[in-house]
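1. Build the 3D model from these lines:
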Amino acid sequence: MQAVIIAAGESSRFWPLNNKHKSQFSLLGRPILYWTLKGLAENGVKDIVIVQSAKSSLSEMMKKENDLNIKLRFVVQKEPLGTGNALWQTRELMKGSFLVVWPNKVNSGTLVKQVKEAAEKEHADVVLVGASSAEVADYGVIRFDGNGKPVEIIENPSKGEEPSNTRLLGLRYITPDFFTYYEQLGAHHEADYVDATNQMIKEKRTALVQTNHEEPTLKYPWDAFPLLGALMNSSNFANSIDKTAKIGKNVVIEGKVMIGRNAVIKDGTMLRGPIYIGDNCEIGYHNVLRGPLNMEHDVKTGAFMELKHSIIQQGTHFHSGYAGDSIIGERCRFAAGFITANRRFDRQPVRTIVKGVKTETRLEAFGIVVGNGSIFGILASSMPGVMVGSGCQIGPGVMLSKNVADGEGLMKKE
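-> Predicted structure coming up:
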């Protein structure tokens, strides 16, 4: 069986970590896309086409990351004209029924197995995957008939007008007939993938794989937290310490940890898993690391640093301080005394600003998100939910209470 992975969007809601496609964000030492491909490969799907944007570096990245014995081909969507148009670019490569997969399906293995079984058992031309959810208004939602059969997808229904509490997940099985339905649409627009699928549902045999698990999405930076949780609860996260790693005196390890090649954990540090520490990381004296925590390769901390429930990308350095419930990009620098606040006084969920709109994170604990290559002076700090762009310079003693655009510099006023 073949699969198409749609990875051509602009990832605009993933700012400030959208310097490249969000599926290239790393967890457990690999880009998110890798884990999706691994799940496909383990279930016999090894002929995969990836749709990328014109300026994407995905194809170059996967030349280095493809150790999965799969056939990968790339096609380009020249303009961001929606999922239907992205899929249309693959029409000459699809030779039979195929899967359409979003690149963040790190648990794709389980879902793919269920979808293939449903297609075979019910002789289906379309297999949808749905999950029950308390909040469905921001997604495609399935409308059922009186017999519980899926009959239509309603995209982004208005609040209170949702046809069910079953939202679509980013994995679908369809036949090549899709391309005929797509071509015959009267008009094309950004959501025409749904229009063509709905026409298929009306005329073709359709099955539904229903999961009771709250499946993670990847729209916003904080969506990386449940993706990390899913990976740490999978067989991809092994309790292991590489033989080249150096563990200092009086280091306390509780729970599951995965420590990479040539990593150094200095004396007196406490690790409370689950924690991933990548290759060549250096953890300073008397640190406190509390999981779930992900530290990509070449991350360094000085003495007396505390990190809690955070995701740190490669090459970032901390001198000392505290970062909790935070997501930090590549090659950032934090001078001594940096502190994130991660809870509101009233303990209500933290809100932030995304593309100029106040957005609910639904997280009671949420610190800071920082883009690549930003620098923070001594005693800098941040309020909950602040996002800082790439290439920023935050001066000594600055307390951040609102977002900082890419490339901006802020100094404390005397």
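
2. going forward, measure contacts between C-alpha atoms and count neighbours the same way
-> OK.

3. so who does residue 182 touch?
-> By C-alpha atoms under 8 Å, 6 or more residues apart in numbering, residue 182 lies in contact with 84, 88, 192, 193, 195, 196.

4. Max pairwise distance over those residues: which two?
-> The largest separation in those, counting by C-alpha to C-alpha, is between 88 and 195 at 13.6 Å.

5. more neighbours, those two?
-> residue 195 (21 against 16; other C-alpha atoms under 10 Å).

6. Please confirm that that one is located within a helix.
-> Yes. Using DSSP: H, G, I helix; E, B strand; the rest coil, the assignment for residue 195 is a helix.

7. Now do the helices in the stretch 1-150 of the chain.
-> 32-41, 58-65, 83-88, 108-122 (DSSP state H, counting those that start in this stretch).

8. most neighbours per residue, which of the ones you listed?
-> Comparing the helices of the stretch 1-150 of the chain by mean neighbour count (mean count of other C-alpha atoms under 10 Å), helix 32-41 ranks first with a mean of 24.

9. Next, the angle from it to helix 58-65.
-> Between helix 32-41 and helix 58-65, the angle comes out at 70 degrees (axes from the mean of the first three to the mean of the last three C-alpha atoms, to 10 degrees).

10. burial of residue 386, as a residue count?
-> 24.

11. doesn't residue 361 make contact with it?
-> No. With contact defined as C-alpha atoms under 8 Å, residue 386 and residue 361 do not form a contacting pair (11.7 Å).

12. any residues in contact with both of the two?
-> Residues touching both residue 386 and residue 361 comprise residue 352, with contact defined as C-alpha under 8 Å, 6+ apart.

13. pretty sure residue 165 is touching residue 143, no?
-> No. Using C-alpha under 8 Å, residue 165 is not in contact with residue 143; the gap is 9.3 Å.

14. quick revisit: show me the one of the helices of the stretch 1-150 of the chain that comes nearest residue 131.
-> Nearest of these to residue 131, taken as C-alpha to C-alpha: helix 108-122 at 11.4 Å.

15. next up, for comparison:
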Amino acid sequence: MSGPMAVVLAAGKSTRMKSALPKVLHQVCGRPMVEYVLDAARSASVTRIVAIVGHRADLVQAELSKYSDVEFALQVEQKGTGHALMMCRDQLRSHQGAVLVLAGDTPLLKRDSLFRLLATLEDQRATCVIGTARTANNFGLGRIIRDADGRFEKIVEEKDATAEEKRVQEINTGCYAFDSQALLASLDKIKPNNSQAEYYLTDCPRVMKDSGQKVVALETFDMVEALGVNTREQLAEVTRTLQRTAMSNWMVNGTTIVSPENTFIDPQVKLGADTVIEPFSFISGAVVIGDNCHIGPNAVIEGPLQLESGTIVAPFQHLSGK
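-> Presented below is the predicted three-dimensional model:
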């Protein structure tokens, strides 16, 4: 058995974003959203990542090829999530152990949730653990159907769901932990028997269950974390979430941000204690600001740049390390 690997689905278009740029390359706080997914996987002890690319594969590969732990599989035609996994059969075949399957458009994934998927796979000797969440706003999302004893039965997509199934509030987040060899075997058995004529990855857990293998649906995600980015509005929402989290952490650790709602600071920025950030300041990139600094208001600082402790950046001043 080897350590876990991750397969990241990154082949999709930006249809609902009305963009020629691949969806996973749209930026969140100065970084392509897919990079946050890679970081989450690495934080869960993944050392090998396969990115499945398709639409404008050249752009996605150019962005991610700088990482030595990322390899690629090409999905020329987008025939569903199950079809995407079929494109990396060789990588799966060469791997003995756990596989995380993640969507490349979920930049808010947390390490602890991925750890729980992997731990449950091992502890319960399952072949699949499905990460689920609960929401009343479930339109368009796959529903988790359980039997009378609460055990996983199947996943039903919106377009294939009955009226009763559509009322189910537990949804599939699109994050899974699989046994690699069981996943391979199940991929050979799924069929495009649905309204989309696609190969659904969601059919793999059903195939496993029907063959007597253990499949667990684990409610381990919250909906904020599971939020996939399909629209520009959702892109802005994810950006705001990362901003709020980062600024809250800095303030807890001794930085004064006078008006967080009127300030933009990349999460990768590092801020010192007793430093004051005035409103309408914009700090982006790899910026390190020392202790007892005073920034702005209306200052612009672009990294890479390091400001020594005690630095004063005047109102409307623009500093750039580029």
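
16. Could you measure from the closest residue to residue 108 of structure 1 other than its chain neighbours over to residue 211 of structure 1?
-> With C-alpha to C-alpha, 6 or more residues apart in numbering as the criterion, residue 108 of structure 1 has its nearest non-adjacent residue at 5.0 Å, and that residue is residue 39. According to C-alpha to C-alpha, to the nearest Å, residue 39 of structure 1 and residue 211 of structure 1 sit 17 Å apart.

17. Could you do residue 233 of structure 1 as well?
-> As defined by C-alpha to C-alpha, residue 233 of structure 1 lies at a distance of 17 Å from residue 211 of structure 1.

18. who has more neighbours, these two?
-> Higher neighbour count among residue 233 of structure 1 and residue 211: residue 211, with 15 against 12, using other C-alpha under 10 Å.

19. Now which residue in structure 2 aligns to that one?
-> Under the alignment (TM-score structural alignment), residue 211 of structure 1 pairs with residue 220 of structure 2.

20. surely its match meets residue 113?
-> Yes. Counting by C-alpha under 8 Å, residue 113 is a contact partner of residue 220 of structure 2 at 5.9 Å.

21. which residue in structure 2 lines up with residue 146 of structure 1?
-> Using TM-score structural alignment, the partner of residue 146 of structure 1 in structure 2 is residue 148.

22. Now do that match against residue 110 of structure 2, distance only.
-> On the measure of C-alpha to C-alpha, residue 148 of structure 2 and residue 110 of structure 2 end up 31 Å apart.

23. Which residue in structure 2 aligns with residue 82 of structure 1?
-> Match for residue 82 of structure 1 (TM-score structural alignment): residue 80.

24. can I assume that match is in contact with residue 199?
-> Yes. At 5.0 Å, residue 80 of structure 2 counts as touching residue 199 under the criterion of C-alpha under 8 Å.

25. Output the contacting helices and strands for the longest strand along structure 2.
-> Assignment by DSSP state E gives strand 170-179 as the longest strand of structure 2. Contacts defined by 3 or more C-alpha pairs under 8 Å, 6 or more residues apart in numbering; DSSP states H and E place strand 170-179 of structure 2 against strand 98-103, helix 111-123, strand 128-134, strand 143-146.

26. show me what contacts residue 86 of structure 2?
-> Residue 86 of structure 2 makes contacts with residue 187, as judged by C-alpha under 8 Å, 6+ apart.

27. My read is that residue 154 of structure 2 contacts residue 144, right?
-> Yes. Using C-alpha under 8 Å, residue 154 of structure 2 is in contact with residue 144, at 6.3 Å.

28. joint contacts of these two?
-> Contacts common to residue 154 of structure 2 and residue 144, judged by C-alpha under 8 Å, 6+ apart, are absent.

29. Share the number of residues neighbouring the match of residue 146 of structure 1, please.
-> Neighbours of residue 148 of structure 2 (other C-alpha under 10 Å): 8.

30. and the nearest residue to residue 206 of structure 1 once chain neighbours are set aside, how many residues sit next to it?
-> In space, and not counting its chain neighbours, residue 206 of structure 1 is closest to residue 126: 4.7 Å by C-alpha to C-alpha, 6+ apart. The local packing of residue 126 of structure 1 (other C-alpha under 10 Å) involves 26 other residues.

31. Assess the claim that residue 126 of structure 1 and residue 173 are in contact.
-> Yes. Using C-alpha under 8 Å as the test, residue 126 of structure 1 is close enough to residue 173 to be in contact (5.5 Å).

32. what residues are shared contacts of the two?
-> When contacts are counted by C-alpha under 8 Å, 6+ apart, the set common to residue 126 of structure 1 and residue 173 consists of residue 119.

33. related to what we said a few turns ago, JSON lines for the helices and strands packed on strand 170-179 of structure 2, including distance to residue 283 of structure 2?
-> Shown next, in JSON lines, are these (distance: least, C-alpha to C-alpha, whole Å):
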{"stretch": "strand 98-103", "distance to residue 283 of structure 2": "29"}
{"stretch": "helix 111-123", "distance to residue 283 of structure 2": "26"}
{"stretch": "strand 128-134", "distance to residue 283 of structure 2": "34"}
{"stretch": "strand 143-146", "distance to residue 283 of structure 2": "41"}
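
34. wait, which of these is closest to residue 296 of structure 2?
-> Using C-alpha to C-alpha, these put helix 111-123 closest to residue 296 of structure 2, at 34.7 Å.

35. which part of structure 1 lines up with the closest one?
-> Residue span in structure 1 matched to helix 111-123 of structure 2, by TM-score structural alignment: 109-121.

36. The matching stretch vs structure 2 - mean distance after superposition?
-> Its matched residues in structure 2 lie on average 1.3 Å from stretch 109-121 of structure 1 after superposition (mean C-alpha distance after the TM-score superposition for structure 1).

37. From the chain's centroid, how far away is that stretch?
-> In terms of C-alpha atoms, centre = their mean, to the nearest Å, the centre of stretch 109-121 of structure 1 is set 23 Å apart from its chain centre.

38. and if you look at stretch 203-220 of structure 2?
-> Using C-alpha atoms, centre = their mean, the offset of stretch 203-220 of structure 2 from its chain centre is 22 Å.

39. can you tell me the distance between the two ends of it?
-> 21 Å.

40. what does stretch 206-223 of structure 2 give?
-> 24 Å.

41. got the buried residues for that stretch?
-> 206-209, 213-223 (16 or more other C-alpha atoms under 10 Å).

42. Quick check: the two most widely separated of the residues you listed?
-> Using C-alpha to C-alpha, the two most remote members of those are 213 and 223, lying 28.2 Å apart.

43. how about whatever residue of structure 1 lines up with residue 232 of structure 2, what does it touch?
-> Aligned by TM-score structural alignment, residue 232 of structure 2 pairs with residue 221 of structure 1. Applying C-alpha under 8 Å, 6+ apart, we find residue 221 of structure 1 in contact with 13, 14, 15, 17, 327, 369.
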